[in-house]
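Colleague: My questions are about this predicted structure, shown below with the sequence.
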Amino acid sequence: MLTVLLVGLSGALLLNGYTHHLFGSAPDGSVTATGPHDGVPAAIADGGPVIDAGTGAPRAVRPKARTIAITFDDGPDPAWTPQVLDLLRAQKVKATFFVVGTEVAAHPELTRRIVAEGHQIGIHTFTHTNLSSAPAWRQGLELRQSQLILAGATGVSTPLLRPPYSSEPDALTDADWASIKRARDAGYLTVLTTQDSEDWRRPGTTQVIANSMPKGTSGQILLMHDAGGDRSQTVAALQKLIPVLKARGYRFATVSDAVGMAQPVHPASAIEHGRGMALIGAMRLSDGILTVLTWLLYAAGALSVLRAVATVVAARRHARERYWSWGDPVTEPVSVIVPAYNESAGIEASVRSLVASDHPVEVIVVDDGSTDGTADLVESLAIPGVRVIRQANAGKPAALNTGLQASSHELVVMVDGDTVFEPDAVRMLVQPFADPAVGAVSGNAKVGNRGGLLGRWQHIEYVVGFNLDRRLFDLAECMPTVPGAVGGFRRGALERIGGLSDVTLAEDTDLTMALCRDGWRVVYEERARAWTEAPASLGALWRQRYRWCYGTLQAMWKHRGAWIQRGQAGKLGRRGLTYLMLFQVLLPLLAPAVDVFAIYGLVFLNPLRVGLVWTGFLALQLGMGLYAFRLDGEKAGPLWSLPLQQFVYRQLMYLVVIQSVFTALAGSRLRWQRMERYGSLGVPPTAPSTEGFP
């Protein structure tokens, strides 16, 4: 579905870009043909303005004597074409209108009026393109699409063609003649001019009239315009010109009548009419899509800037206010629960880091039906204070509930089996519990396996995205997630809400939201650092983030009632859930549109401007990254890969969100996606202190 949507969106933008930004906007008479003309037959160069460049001897015919065919180019135009038609009707004159396909699509009712009032109609290409300089494929496209649109708008088809930027037969170059022959192969007769009013110059009404007066009694095909700018001088000149020429004995006719040709315009087939209507509908749809995309781009930009400002301001305030005392130091022992399913690769490092804590702990490893000897490995370590509980496989929430029931202490820390703690992490994590209103504490999870681009990108995401957000959530008292890798809880608070639930795939988010709705405050303690293994392949990363995102959507839906509650629950709903909806659901959903529009801008708009916008966005991301790394005491070296992250990693993340949203809307249930363990963590790295960073 996403592929279909992106292909459709790209097609709509391609159509819009072609019709609007490859449009030949220069006036017809302002482009002078140059180049050799030796290849133009003498019968054409010295002949009349209506040319049949067939396979036989090329023919050109002239208008009859004292006959004038007034022709109008570049329309229809909603301002000037009606005025021209009104004037012609009042003067009982029929004219020939050479219409541009895109303008017909924009104003089909005016084109129908032209036909209904007995005027002749011809095509002036699809986008007012100079056919003599366009490649053959584009010449064919211009003629086919303009004919289709005319058939769709009016139900008629015409073989009359006036190439844009053409003039009189003796001005034809070899390139012009080649394009005229290709048009004839497609079934068109080319109509040039014998007299140019030069109304496109807007020289004044008097001069337009002077330019339009025939010399002698020979017939003329007069070029005028009913679109392409201010045509008030054209209308004023016609009001005076037509009566004067009638009084001098001139007759006004369509092009075919002027040269004595049978009526060339004929009804279009039902298939042509239907295809033309579809093309007009597609063009209008592309215009609407571009309008919507433009507003979505503004929305995405505003959301990105708003998030950057909000998180940086909040992080700065959080860093300044963090080091208050929560109360008397918390020294009571802590129960650490480690749920484990096939964690033999990293469980030893995890357990050893926990027992090395500078705070008294008991460690409970709950083996959830492992088949790789995880429980046997932990028991073989024979570490005092470490217990192993075995149970049949029932899932991570059940394992945590089992550990909770077996815990001996009121304060509980939950740790993933691939995570190692710094020696002071447990002590730091439990200090906020000196405040009796605190029910849970989020620690600072950091990526341990940072090698390679994927590891660096996840490291940037953890530091810049997750931890900046948590500082904001802490200040706003609406923390939605205590990560499973490093989180502290009051056992009494967990028992009051019934422990952990398995109805979502994000049990940590579900649990945190349940605590908030029960009135507990959840805080962030960035000094409680734990190091976790991040996925080492794109496939593993996709599975992990798909589960996280889908589970978060489940939790948001489950706790949607918080939006209308009061107290701590209301803060979660109106602040936390709104933030998640705007910045972790809506903003990623807008990202594909932004990227597609950026490509559209590079192709059809000003590439420099698009590049400057992208550079500004990247600078904003880099500024956030530098500040976040400084707050976390991290070296800024990995940020060199940030531009590459925007091209690859960001797309992967928003595709995950999109797939999760589609999965949720479809009502499908996602299975648990277990992470592959690598055992890459040993002794926890020592991160620099963040003391004193404002």
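Modeller: Right, received. Where do you want to start? Residues are numbered from 1 along each chain as shown.
Colleague: C-alpha from now on. contacts and neighbour counts both.
Modeller: Noted.
Colleague: can you confirm residue 390 is in a helix?
Modeller: No: looking at residue 390 with DSSP: H, G, I helix; E, B strand; the rest coil, it is strand, so not inside a helix.
Colleague: ok, and the closest non-adjacent residue to it?
Modeller: Excluding its sequence neighbours, the residue lying closest to residue 390 (CA to CA, 6 or more residues apart in numbering) is residue 367, at 4.8 Å.
Colleague: what sits against the one you found?
Modeller: Applying CA atoms under 8 Å, 6 or more residues apart in numbering to residue 367 gives the contacts 339-341, 374-375, 388-391, 399.
Colleague: out of those, which are buried?
Modeller: Neighbour counting by 16 or more other CA atoms under 10 Å classes 339-341, 374-375, 388, 390, 399 among these as buried.
Colleague: Distance to residue 361 added to those residues, as a markdown table?
Modeller: A markdown table is the format used below for these (distance: CA to CA, whole Å):
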| residue | distance to residue 361 |
| --- | --- |
| 339 | 16 |
| 340 | 18 |
| 341 | 22 |
| 374 | 21 |
| 375 | 19 |
| 388 | 15 |
| 390 | 20 |
| 399 | 19 |
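Colleague: before we move on, back to that, can I assume the residue nearest to residue 390 sits in a helix?
Modeller: No: applying three-state DSSP, one finds residue 367 to be strand, outside a helix.
Colleague: Contacts only, for residue 211.
Modeller: With contact set as CA under 8 Å, 6+ apart, residue 211 has these partners: 195-198.
Colleague: Give me the distance between it and residue 252.
Modeller: 17 Å (CA to CA, to the nearest Å).
Colleague: thinking again about what came up before, so which two of the contacts of residue 367 are the farthest from each other?
Modeller: The distance between the two most remote of the contacts of residue 367 (CA to CA) is 14.1 Å, for 374 and 399.
Colleague: Spell out the secondary structure type for the residue most central in space within the chain.
Modeller: Nearest to the mean C-alpha position of the chain, by CA atoms, centre = their mean, lies residue 593 at 1.1 Å. Of the three states, residue 593 takes helix under three-state DSSP.
Colleague: Could you measure from it over to residue 546?
Modeller: 21 Å.
Colleague: Next: residue 147.
Modeller: Residue 147 is 49 Å from residue 546, by CA to CA.
Colleague: What of residue 453?
Modeller: For residue 453, the distance to residue 546 equals 20 Å [CA to CA].
Colleague: Also residue 367?
Modeller: With CA to CA as the criterion, residue 367 and residue 546 are 25 Å apart.
Colleague: Comparison target, given below:
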Amino acid sequence: MGKRVRRREPRAHWLLLCLFMLVLLAELCFNGYVSHVGAEGSGPTEVPGAGGAAPGTVTGGAAVQRVGAGGSVTSRGMPAKTIALTFDDGPDPTWTPRILAVLARYHAHATFFEIGSRVNQYPAVSRQIVAAGDEIGSHTFTHVQPGDTPAWRLNTELTLTSNAIAAATGRRPVLLRPPYSSKPDAVTGADFAALRRIGAAGYLVVLADHDTQDWRRPGAAAIATAAQPAGGAGAVVMMHDSGGDRSQTVAALNLLIPRLQAQGYRFVTVSEGLGLPAAPRASAAGRWRGYALRFAQLGGSWLARAMTVLMLVAVVLAGLRLLVQVFCAWAHIRRVHRRWRQPLEFLGPVSVIVPAYNEAANIAATVRSLIGSDYPRLEVIVVDDGSTDGTADIVERMRAPGVFVVRQDNAGKPAALNTGIRYARGEILVLVDGDTVFEPDAVGRLVQPLRDRRVGAVSGNTKVANRKGLLGRWQHLEYVIGFNLDRRMFDIARCMPTVPGAIGAFRRAAVRDVGGVSAQTLAEDADFTMAVIRAGWRVVYEPAAIAWTEAPSSLRQLWRQRYRWCYGTMQAMWKHRRALVQRGAAGRLGRRGLSYLLLFQVLLPLSAPMVDVYGLYGLLFLPLTKVAAVWLGFTAVQVATAGYALRLDRERYGPLWSLPLQQVVYRQLMYLVVFQSTVMALLGGRLRWHRMARTGAATAHARAATRS
């Protein structure tokens, strides 16, 4: 026979996940960069004399200037009776077409200095401008102030804008108007340094002779008056076709153009007025870069909106879940308090079955806690499942009355449980793990709900014994908050999907109805419980039945345990998926329990990486006060919920301080577990049983409790 090759778990998905998150972050960051687009009147205020004084050739020159890399300046203005209307901050899907309609009505032309990111948003409007015989110049990509912008970013802004215009119109812009600029005499030394970089990139800088300041909305008549030159002189006139309500600008054009045309003025583009050639055609490479840029920008915008919706949905679902949990916890307390006021009843002999595989560290403490129970007529059956550490020998040496040891070859936990069930004599079966330590009244409390003949199984309250250190505290909080609040809710909704393997009681008739414990999934406790419910039995939660268990003491062990739990739960959900369309108890399990598990334990955790990426995006691009307020509010709700859960379980509030730190490592580990489990399930992989190495923490807890 050939050598058997063990199938390895898939690893490429981790690379794909990292790549996906990096692409997602890059897209969101690009959207954050683009979305900080300014408009005239909304940006930084120019500081007079910033960076020193600009040369007189600039401040005393005409509106259209060519600035060489070495600082040489040549300038030209419009000829007499020639007006170059210019519009900044577009294109705008509402106002730009209206302005074009006015220009067409009077057979006038103009130059539009467009923001590159807006060109990507409204490329059809840019094409409409060119088709009407008007021209387009650059106004940077995100409306940055060149004098305050590093050289690398300014160059990037110019390149991105050129690519955007090339993709939209097929033309490469050669004219540029710096955002927040006005007349030549307003240029500062810092602005001049930026103009040199702009000139070195091959652009002709277009300033203004008349700045109408139409963004202030002073009225159509005032805008028209501010645009009108004196003495028949030509002029470059600055207006805006975007950035707000431009109805006054449109009205001013209807006043200005016919008035000046009657005086012999003509309205032309900047290039036409100076006798310059039209903007050259863009290269194919430039157009394709522009298409890719537009795709990236629109994709980033879509992602940002989708992530915002996802965040809102997650917050709403989390809020609804919290409200339901709190209400159900309140209702459950009232129910169990009525039960607790009744005296404990003897319900017949109880058989406790302890499947054990290499449990030498804790098995003695487990057995002692069981024989120390205050419930009468209790038999304990320890099924040694092929242990190699002397587990069975330890139990036999104890010579405890009512404790029996059954040895079998290693066949797995379900087989060990079924073996114990066959040997058991009681009609009530308590199934426990080999590392669990029971409180003295735990068994008596656990079986009380079975007084109701409709109840087929009871879940006890599992607590973490080794809760020292951050990892222990986090698991302790998780058990108290997540597991026990959920169980109270499931009990009220009559759809308890899991009786934990650490402590659970079953009616033998229910076990018989489902054919024993199945070995078809890795979460045999969830599979078994779901089968019991589908057989028509009720499953309830008894919080007063307390057992202590040893939780993983390292991240590696925690990963293995939760990976098996998550993967096994998915297997059980798939196995019992027909419950979704069944009636009665099975339907409640399917439509309430399985839907809840799918939403809150699979789908939302799968979206968690995107939420974290969105959080990082918020740190980079949103106001820190807003981000901090959201995080603090979210944390406060978590702490309040945890405090309520601790109070219900009569636990100390001390571990609450570690809850905010849980978001740093623990939460990410849990959603990566879900991701790995989902990939394995989709690929049809088979997960091996990952057994946790025991340290004897449950035994140590039992000894400490005895001393106290």
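Modeller: Structure's in. What do you need? Small disclaimer: the values here were computed from a predicted structure and weren't measured.
Colleague: Neighbour count for residue 147 and residue 546 of the first structure, which is higher?
Modeller: residue 147 (27 against 23; other CA atoms under 10 Å).
Colleague: Now do the contacts for the equivalent of that one over in the second structure.
Modeller: Counting by TM-score structural alignment, residue 147 of the first structure corresponds to residue 162 in the second structure. By CA under 8 Å, 6+ apart, the contact set of residue 162 of the second structure is 116, 138, 172-173, 290.
Colleague: now residue 129 of the second structure
Modeller: Applying CA under 8 Å, 6+ apart, the residues contacting residue 129 of the second structure are 100, 135-136.
Colleague: Among these, which one lies nearest to residue 149 of the second structure?
Modeller: The closest of the contacts of residue 129 of the second structure, once distances to residue 149 of the second structure are taken by CA to CA, is residue 136, at 22.9 Å.
Colleague: Map that closest one onto the first structure.
Modeller: Aligned partner of residue 136 of the second structure by TM-score structural alignment: residue 121.
Colleague: tell me which element that match is part of?
Modeller: strand 120-123 (DSSP states H and E).
Colleague: Relative to the second structure, and after superposing, what's the average distance for that strand?
Modeller: Strand 120-123 of the first structure, aligned to the second structure and superposed, deviates on average by 0.9 Å (mean CA distance after the TM-score superposition for the first structure).
Colleague: returning to what we had before: just name the closest of the buried ones among the contacts of residue 367 of the first structure to residue 656 of the first structure, please.
Modeller: For these, the nearest to residue 656 of the first structure is residue 341 (25.0 Å; CA to CA).
Colleague: Hmm, the closest one is touching residue 370, no?
Modeller: Yes: the pair residue 341 of the first structure / residue 370 is scored as a contact, 4.8 Å apart, by CA atoms under 8 Å.
Colleague: Return the residue of the second structure aligned against the residue nearest to the centre of the first structure.
Modeller: Match for residue 593 of the first structure (TM-score structural alignment): residue 610.
Colleague: Helices of the stretch 1-150 of the second structure, start to end?
Modeller: Under the criterion DSSP state H, counting those that start in this stretch, helices of the stretch 1-150 of the second structure are mapped to 12-35, 56-59, 95-105, 116-121, 123-131.
Colleague: highest average neighbour count across those helices?
Modeller: Of all the helices of the stretch 1-150 of the second structure, helix 116-121 carries the top mean neighbour count, a mean of 26, counting by mean count of other CA atoms under 10 Å.
Colleague: distance of residue 86 of the second structure from residue 240 of the second structure?
Modeller: Following CA to CA, the distance that separates residue 86 of the second structure from residue 240 of the second structure is 8 Å.
Colleague: between these two, who's got more neighbours?
Modeller: Neighbour tally, residue 86 of the second structure and residue 240, criterion other CA under 10 Å: the higher count belongs to residue 240, 29 against 26.
Colleague: OK, contacts around the aligned partner of that one in the first structure?
Modeller: In the first structure, the residue matched to residue 240 of the second structure (TM-score structural alignment) is residue 225. Contacts here follow CA under 8 Å, 6+ apart; on that basis residue 225 of the first structure touches 71-75, 199-200, 231, 234.
Colleague: do the same with residue 58 of the second structure
Modeller: Going by CA under 8 Å, 6+ apart, residue 58 of the second structure touches 65, 73, 75, 184-185, 187.
Colleague: now do residue 618 of the first structure
Modeller: residue 643.
Colleague: swap in residue 679 of the second structure?
Modeller: Taking CA under 8 Å, 6+ apart, one finds residue 13 in contact with residue 679 of the second structure.
Colleague: Residue 41 of the first structure now?
Modeller: Residue 41 of the first structure touches residue 58, counting by CA under 8 Å, 6+ apart.
Colleague: Distance check, it against residue 439 of the first structure.
Modeller: Taking CA to CA, one finds residue 41 of the first structure at 93 Å from residue 439 of the first structure.
Colleague: Could you do residue 305 of the first structure as well?
Modeller: Relative to residue 439 of the first structure, and taking CA to CA, residue 305 of the first structure is found at 32 Å.
Colleague: The two: which has the busier surroundings?
Modeller: Between residue 305 of the first structure and residue 439, counted using other CA under 10 Å, the more crowded position is residue 439 (25 against 15).
Colleague: Alignment lookup: residue 50 of the first structure to the second structure.
Modeller: Match for residue 50 of the first structure (TM-score structural alignment): residue 64.
Colleague: now the helices for the stretch 201-350 of the second structure?
Modeller: 220-227, 247-261, 270-274, 284-340.
Colleague: what stretch of the first structure does whatever helix or strand comes next after the longest one fall on?
Modeller: This means helix 284-340 of the second structure. Using DSSP H and E, the helix or strand that follows helix 284-340 of the second structure in sequence is strand 350-356. On the first structure, the counterpart of strand 350-356 of the second structure by TM-score structural alignment is residues 334-340.
Colleague: Mean distance of the matching stretch to its aligned residues in the second structure, please.
Modeller: Stretch 334-340 of the first structure sits 1.6 Å off on average (mean CA distance after the TM-score superposition for the first structure).
Colleague: Can you give the distance of that stretch from its chain's centre?
Modeller: Put simply, stretch 334-340 of the first structure sits 43 Å off its chain's centre (CA atoms, centre = their mean, to the nearest Å).
Colleague: ok, now stretch 619-636 of the first structure?
Modeller: With CA atoms, centre = their mean, you get 26 Å for stretch 619-636 of the first structure.
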